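1. Quick one, what's the 3D model for this:
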Amino acid sequence: MIKWKYLFSVISISIMLIFAIFFFGGIMPQTTLNGVVEQNIKPKREFKTIMNGKYQTEYSNWFADNFPFRTYIVKIYDEIMFNTESIVNGVKAGKNGNLFGEYFTKQSLIGTLDKIQVDNYARNLKFIQDKLEERGKDLIYIITPSKAEVLPEDLPWNYRAAYYSLNETANIIIK
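-> A predicted model of the protein is given here:
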């Protein structure tokens, strides 16, 4: 057990030492990241900015974007998140390269409306239609399916069971 603790300590310190050598040596191996990337420029060291605390904030922002191997670490992290079908920026990867917005997918899987809710919804639409007709306007109401309803076979694995059980419930209600 002590051997493993020693080995872990040596490896950790070695990695930190390598990062320190790269950083203080001015060696910043980076690659480009695609997408929207806001570059922070390295702040100039001035007495006034150091005293009012602005330099520390600007330097922290710059360093967060420019530490050695940052772009490689970001790319590896994104690849792991994508391949494990985790949510990245509210988007989840499904089968066949399809991407599903988490919010809309969950909304389509919440459940079916009962008869009272549907009747209430229809009454509200009829009210709106009547008010628009009084003003000489037409109401055009378009119901579109979500991607989850059109491509259920491509849903991420953790949404598929909810989709199929929801459809079974809906079929029972319709019958």
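2. C-alpha from now on. contacts and neighbour counts both.
-> OK.
3. Return the residues in contact with T49.
-> The contact partners of T49, by C-alpha atoms under 8 Å, 6 or more residues apart in numbering, come to Y55.
4. measure it to D65 for me?
-> To D65, T49 is 20 Å away according to C-alpha to C-alpha, to the nearest Å.
5. what do you get for K48?
-> 24 Å.
6. Over to S14?
-> 22 Å.
7. higher neighbour count, those two?
-> Legend: neighbour count by other C-alpha atoms under 10 Å for S14 and D65, higher for D65 (15 against 12).
8. a helix runs through the more buried one, doesn't it?
-> Yes: under DSSP: H, G, I helix; E, B strand; the rest coil, D65 falls within a helix.
9. this one as well, want them side by side:
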Amino acid sequence: MNIHDLECRTAQQEPFNLGALRGQVLLIVNVASRCRFTPQLRELQTLYQRYRDHGFTVLAFPCDQFAGQAPESAEGFCVFSAHTYGVTFPVMDKIKVNGRQAHPLFVALKREAPGVLGTRMIKWNFTKFLVGRDGHVVRRFSPRDERVDMLEPLERALEER
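-> Alright, predicted model coming up:
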């Protein structure tokens, strides 16, 4: 399945068809406001600012499945991330990434790019999926992976047309 065939919602609860991002390189991330990895929002913003004019977008999906680390609404997360980390990339609706209620986008991402030892489960906040212009996963990054770890794969994906 191509992620461009899926729909989600914005933080303001507006429907959003991922097909609108066809042709862009995406970094899709499950995020939280009270996680030790939350400062990565600053790094994600730096990537977004550096590469957005080259067809790159970060999509953040707040997720409260891991130790209740995203207790606020999606709109609340928008305010927090903009105020604290200067986030200007799109923040989408709050979702689940694992289990029966997992959002179809994350079901597709996990199917295309399993984790360590082939596990499809997302183990923590700030798991990142780099998606190529064709809508297929290029690479999955763990929460521990930082901006520097993503630069080479991101730049290669941006070079592909």
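10. Could you quantify their similarity as a TM-score?
-> Taking TM-score structural alignment, normalised by the length of structure 2 as the basis, the two superposed chains have a TM-score of 0.20; 60 aligned residues with a C-alpha RMSD of 5.6 Å.
11. what's around T169 of structure 1, how many residues?
-> Every residue meeting other C-alpha under 10 Å relative to T169 of structure 1 is counted, giving 12.
12. Helices of structure 1, start to end?
-> 2-24, 47-52, 54-66, 70-83, 102-108, 115-134, 147-150, 157-174 (DSSP state H).
13. For A93 of structure 1, which of the ones you listed is the nearest?
-> Closest to A93 of structure 1 of the helices of structure 1 is helix 70-83 (C-alpha to C-alpha; 6.6 Å).
14. Going by neighbour count, list what's buried in the closest one.
-> For helix 70-83 of structure 1, a neighbour-count test (16 or more other C-alpha atoms under 10 Å) marks R70, T71, F82 as buried.
15. Roughly how far does the closest residue to N30 of structure 2 other than its chain neighbours sit from V31 of structure 2?
-> The shortest distance from N30 of structure 2 to any residue other than its chain neighbours is 4.8 Å, reached at F61 (C-alpha to C-alpha, 6 or more residues apart in numbering). As for F61 of structure 2, its distance to V31 of structure 2 is 6 Å (criterion: C-alpha to C-alpha).
16. Next secondary structure after the one helix or strand F80 of structure 2 maps to?
-> Per DSSP states H and E: F80 of structure 2 is located in helix 74-85. Proceeding N to C from helix 74-85 of structure 2, the next assigned helix or strand is helix 104-112, under DSSP H and E.
17. related to what we said a few turns ago, give the other helices and strands that the helix holding F80 of structure 2 contacts.
-> In this structure, helix 74-85 of structure 2 packs against helix 40-51, with contacts taken as 3 or more C-alpha pairs under 8 Å, 6 or more residues apart in numbering; DSSP states H and E.
18. Would you mind getting the angle between the helix it packs on and helix 74-85?
-> If you take axes from the mean of the first three to the mean of the last three C-alpha atoms, to 10 degrees, helix 40-51 of structure 2 sits at 80 degrees to helix 74-85.
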